[in-house]
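Participant: take a look and give me a structure for this.
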Amino acid sequence: MGPIRAFRSIGNSFGLAWWARIETNNPATTYWFGPFLTKRSLKAKMKLFLNDLSGEGIGSINHSYVRCRRVEPLTF
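Facilitator: Below is the predicted model of the structure:
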């Protein structure tokens, strides 16, 4: 495990990691994208993730940025 990944894991275990919560309506799914050390780094990667979802023909997509602790599952 590299140092960045270790810091992300530690940050997540303490609830300090940044995550994106992405909700779609067709299909009705909630995705969690993260963890990230900073909100800035999360926002930088979000566009690629949202483009991937759009490319799959997903309906409307809403997202929010959350600082929290997450564990599996990351898709509902």
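
Participant: can we go C-alpha only for contacts and neighbour counts from here?
Facilitator: OK.

Participant: against Glu23, how distant is the residue nearest the centre of the chain?
Facilitator: Residue closest to the mean C-alpha point of the chain, counted by CA atoms, centre = their mean, is Phe33 at 1.5 Å. For Phe33, the distance to Glu23 equals 11 Å [CA to CA, to the nearest Å].

Participant: just give me the longest helix of this structure.
Facilitator: helix 39-55 (DSSP state H).

Participant: show me what counts as buried in the helix or strand following that helix.
Facilitator: Sequence-wise, the next helix or strand downstream of helix 39-55 (DSSP states H and E) is strand 61-67. Neighbour-count burial for strand 61-67 flags Ile61, Val66, Arg67 (criterion: 16 or more other CA atoms under 10 Å).

Participant: and if you look at stretch 25-40?
Facilitator: In stretch 25-40, the ones that count as buried by 16+ other CA under 10 Å are Thr30, Trp32, Phe33, Gly34, Pro35, Phe36, Leu37, Lys39.

Participant: now the second one, please; I'll put the structures next to each other:
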Amino acid sequence: MEEAAINWWAEITTMSPRCVYYFGPFETIDEARAAYPGYVKDLDGEGAKGIIIVIQRCQPKELTICEDSI
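Facilitator: Predicted structure coming up:
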């Protein structure tokens, strides 16, 4: 039996506010790389600081995790 493919996601962490956002899913790493600058621009426009981007294969259970919701 074939395992389901795990999709690519853009994990974007911000230091202020302290949050982790997941954007996706994407079928390829190239799709994720092409899409994340738009998400970063939106977060920057909202005043987010200390933005870190990681493109990875994962299956996030939550799409937004903020320090105050932990």
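
Participant: got a TM-score for the two of them?
Facilitator: With the length set by TM-score structural alignment, normalised by the length of structure 2, the two chains reach a TM-score of 0.81; 63 aligned residues with a CA RMSD of 1.5 Å.

Participant: and Thr30 of structure 1, what's its match in structure 2?
Facilitator: The pairwise alignment with structure 2 assigns Thr30 of structure 1 to Val20, based on TM-score structural alignment.

Participant: which of the helices or strands spans that match?
Facilitator: strand 19-26.

Participant: mean per-residue distance, that strand versus structure 1.
Facilitator: Taking mean CA distance after the TM-score superposition for structure 1, the mean distance separating strand 19-26 of structure 2 from the aligned residues in structure 1 is 0.5 Å.

Participant: contacting residues around that strand?
Facilitator: The contact list for strand 19-26 of structure 2 (CA atoms under 8 Å, 6 or more residues apart in numbering) reads 7-14, 32, 36, 39, 60, 62-67.

Participant: then stretch 59-73 of structure 1?
Facilitator: By CA under 8 Å, 6+ apart, stretch 59-73 of structure 1 touches 12-27, 39.

Participant: inside helices: which ones of the residues you listed?
Facilitator: Using DSSP H, the contacts of stretch 59-73 of structure 1 in helices are Asn12, Ser13, Lys39.

Participant: out of the buried residues of strand 61-67 of structure 1, the closest to Ala6 of structure 1 would be?
Facilitator: Arg67 (17.3 Å; CA to CA).

Participant: not counting sequence-adjacent ones, nearest residue to that closest one?
Facilitator: Nearest residue to Arg67 of structure 1, sequence neighbours excluded (CA to CA, 6 or more residues apart in numbering): Trp18, at 4.5 Å.

Participant: counterpart of the one you found in structure 2?
Facilitator: By TM-score structural alignment, Trp18 of structure 1 lines up with Trp8.

Participant: great, nothing more from me.
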